[in-house]
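In: Got a sequence here, can you build the structure:
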Amino acid sequence: MKRYTRGGDKGETSLIGGRVLKVHPQIEAMGLLDELNSHIGLALAHQTDATLRHQLTKIQHDLFDLGSELMYKQNPPQQVDLAIVTELETWIDELETKCPELVRFILPGGSVASASLHVARTVCRRVERELVNIDAAVRQLSYYNRLSDYLFTAARYANVVAGVPDQEYARGASVFQPKTKKE
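Out: Below is the predicted model:
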């Protein structure tokens, strides 16, 4: 099979159920998912921590599964079990226990491993904004909302692994209330 088909040379592409312009919202969303998955792949290449490597690989597979629901022109099947949202929440909670308490906003960056996760987080937010416009994808919004939270927390954890402190936004006041210890 040849890599090229020439089918899109006139500005159209195929969805299951028919052809659409390449500027169709679903095609735009699938392109953003590809971009997000690529940024997660780049972030994965910078990770040394086995937990993050496992989680990011799982997320890449989940993104392919979620993207498959966007490939239908009409009436997409809802194949993906959104229990993966709960899985992200569990990962967030576990990673957060290993990070310093968050008191101020932080600047994206620190280690290369962390900075790459912050870039993936911003692309994830863009995916989320695009999916709001696609009826078939609205059910997926909770996943992307939680994924951006996960990527933020994973970026902070990557800094912990690298021994690099988060850079706090110095011009702002404390915006998060410190947790009180239960006695």
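
In: When you work out contacts or count neighbours from here on, use the C-alpha atoms and nothing else.
Out: Will do.

In: which stretches of this protein form helices?
Out: Ranges of helices within the chain are 25-45, 50-68, 84-96, 112-131, 141-162, based on DSSP state H.

In: Dump those helices into TSV; add distance to residue 16 and mean neighbour count as well.
Out: As requested, those are arranged in TSV below (distance: least, Cα to Cα, whole Å; neighbours: other Cα atoms under 10 Å):
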stretch	distance to residue 16	mean neighbour count
helix 25-45	12	19
helix 50-68	10	16
helix 84-96	25	16
helix 112-131	18	22
helix 141-162	22	22
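
In: Using CSV, lay out those together with distance to residue 172.
Out: CSV is the format used below for the helices of the chain (distance: least, Cα to Cα, whole Å):
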stretch, distance to residue 172
helix 25-45, 28
helix 50-68, 30
helix 84-96, 22
helix 112-131, 20
helix 141-162, 19
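
In: nearest to residue 170, of the ones you listed?
Out: Between residue 170 and the helices of the chain, the shortest separation by Cα to Cα is 17.1 Å, and it involves helix 141-162.

In: got the angle between the closest one and helix 25-45?
Out: Orientation check (axes from the mean of the first three to the mean of the last three Cα atoms, to 10 degrees): helix 141-162 against helix 25-45 gives 20 degrees.

In: tally of neighbours for residue 47?
Out: Neighbourhood size, residue 47 [other Cα atoms under 10 Å]: 20.

In: how about this one, so we can line them up?
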Amino acid sequence: MVVLSKIYTRTGDAGTTALGNGTRVPKGSARVEAYGTVDEANAAIGMARLHAEGDMDARLALIQNDLFDLGADLCRPDMAKDAEAEYPPLRVAEKQVERLEAEIDAMNDALEPLRSFVLPGGSPLAAHLHLCRTVTRRAERLTVDLAAAEDVNAAAVRYLNRLSDWFFVASRIANDDGRADVLWVPGANR
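Out: So this is what the prediction gives:
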């Protein structure tokens, strides 16, 4: 259990922060950028949840929890040392990726196939879910870049890739099962 009795520590005043293994790195490091953007995606979900109800809200709550798991995963380098760690680090599991895939498939079954690209918008919930999608795509790009240079849990990358797809399909559900999607009209303003 996490206990936070004091919020500021002054340890980051010189521009560094501690990773999950205690290593101090610059706050602008690739790893901090990756998990910081995951945190940003989580905040965007919090805004989307202001417009969500029922099952959609419950699914978004699960995703928010998953993103804390993902942040914990990304802030802990040196996966090769996981077995010898005093406390086993939390890693995103393939089961979490599979849950997203099952939810995407179930939501997509209710939708007509797309015949055009969808512009972000429609209902307030759909617009917020599109924002969640784009922030998640940025988190994915940063995590892929990180994985090119350092050890990263492959399930974490897959999770982010599926999550952005999840947000896209969920935005269509939020737009009256796609009937209120705002469709791109190529060259409409020429």
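
In: and the gap between the most centrally placed residue in the second structure and residue 28 of the second structure?
Out: Central residue of the second structure (Cα atoms, centre = their mean): residue 136, 4.6 Å from the mean position. Distance, residue 136 of the second structure to residue 28 of the second structure, using Cα to Cα, to the nearest Å: 18 Å.

In: same thing with residue 147 of the second structure?
Out: Counting by Cα to Cα, the gap from residue 147 of the second structure to residue 28 of the second structure is 16 Å.

In: Between the two, point out the one with more neighbours.
Out: residue 147 (16 against 13).

In: Quick check: closest non-adjacent residue to residue 57 of the second structure.
Out: Of all residues not flanking residue 57 of the second structure in the chain, residue 49 sits nearest, at 5.9 Å (Cα to Cα, 6 or more residues apart in numbering).

In: Quick check: the counterpart of that neighbour in the first structure vs residue 56 of the first structure, distance?
Out: Per TM-score structural alignment, the equivalent position to residue 49 of the second structure in the first structure is residue 44. From residue 44 of the first structure across to residue 56 of the first structure, the span is 6 Å (Cα to Cα).

In: Over to residue 118 of the first structure?
Out: Distance, residue 118 of the first structure to residue 56 of the first structure, using Cα to Cα: 13 Å.

In: Ok, residue 72 of the first structure next?
Out: Distance from residue 72 of the first structure to residue 56 of the first structure, by Cα to Cα: 26 Å.

In: and what of residue 99 of the first structure?
Out: Taken as Cα to Cα, the span from residue 99 of the first structure to residue 56 of the first structure is 18 Å.

In: now residue 121 of the first structure
Out: Counting by Cα to Cα - residue 121 of the first structure and residue 56 of the first structure are separated by 12 Å.

In: Residue 103 of the first structure now?
Out: Separation of residue 103 of the first structure from residue 56 of the first structure (Cα to Cα): 26 Å.

In: What is the aligned counterpart of residue 137 of the first structure in the second structure?
Out: Match for residue 137 of the first structure (TM-score structural alignment): residue 152.

In: isn't its match right up against residue 72?
Out: No: using Cα atoms under 8 Å, residue 152 of the second structure is not in contact with residue 72; the gap is 11.9 Å.

In: which residues are common contacts for these two?
Out: Listed as contacting both residue 152 of the second structure and residue 72 by Cα atoms under 8 Å, 6 or more residues apart in numbering is no residue at all.

In: and residue 171 of the first structure, what pairs with it in the second structure?
Out: The pairwise alignment with the second structure assigns residue 171 of the first structure to residue 186, based on TM-score structural alignment.

In: Can you get me a residue count around that match?
Out: So residue 186 of the second structure, with other Cα under 10 Å, has 9 neighbours.

In: re earlier: what is in contact with residue 121 and residue 56 of the first structure at once?
Out: In contact with both residue 121 of the first structure and residue 56: no residue, using Cα under 8 Å, 6+ apart.

In: so who does residue 137 of the first structure touch?
Out: 69, 70, 131.

In: With residue 165 of the second structure instead?
Out: Going by Cα under 8 Å, 6+ apart, residue 165 of the second structure touches 104, 133.

In: Can you tell me what residue 7 of the second structure aligns to in the first structure?
Out: By TM-score structural alignment, residue 7 of the second structure lines up with residue 3.

In: Pretty sure residue 173 of the second structure sits against residue 109.
Out: No: between residue 173 of the second structure and residue 109 there is no contact under Cα under 8 Å: 10.4 Å.

In: May I see the buried residues of stretch 75-86 of the first structure?
Out: 84, 85 (16 or more other Cα atoms under 10 Å).

In: Just to confirm, what residue in the first structure is aligned with residue 76 of the second structure?
Out: Per TM-score structural alignment, residue 76 of the second structure is aligned with residue 72.

In: tell me the contacts of that match?
Out: 15, 16, 17.

In: which of these does the second structure keep?
Out: Here is what carries over to the second structure from the contacts of residue 72 of the first structure, by both residues aligned by TM-score structural alignment, their matches' Cα atoms under 8 Å: 15, 16.

In: need the contacts of residue 72 of the first structure in CSV with distance to residue 165 of the first structure, can you?
Out: Supplementary listing: those in CSV, determined by distance: Cα to Cα, whole Å:
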residue, distance to residue 165 of the first structure
15, 46
16, 47
17, 50
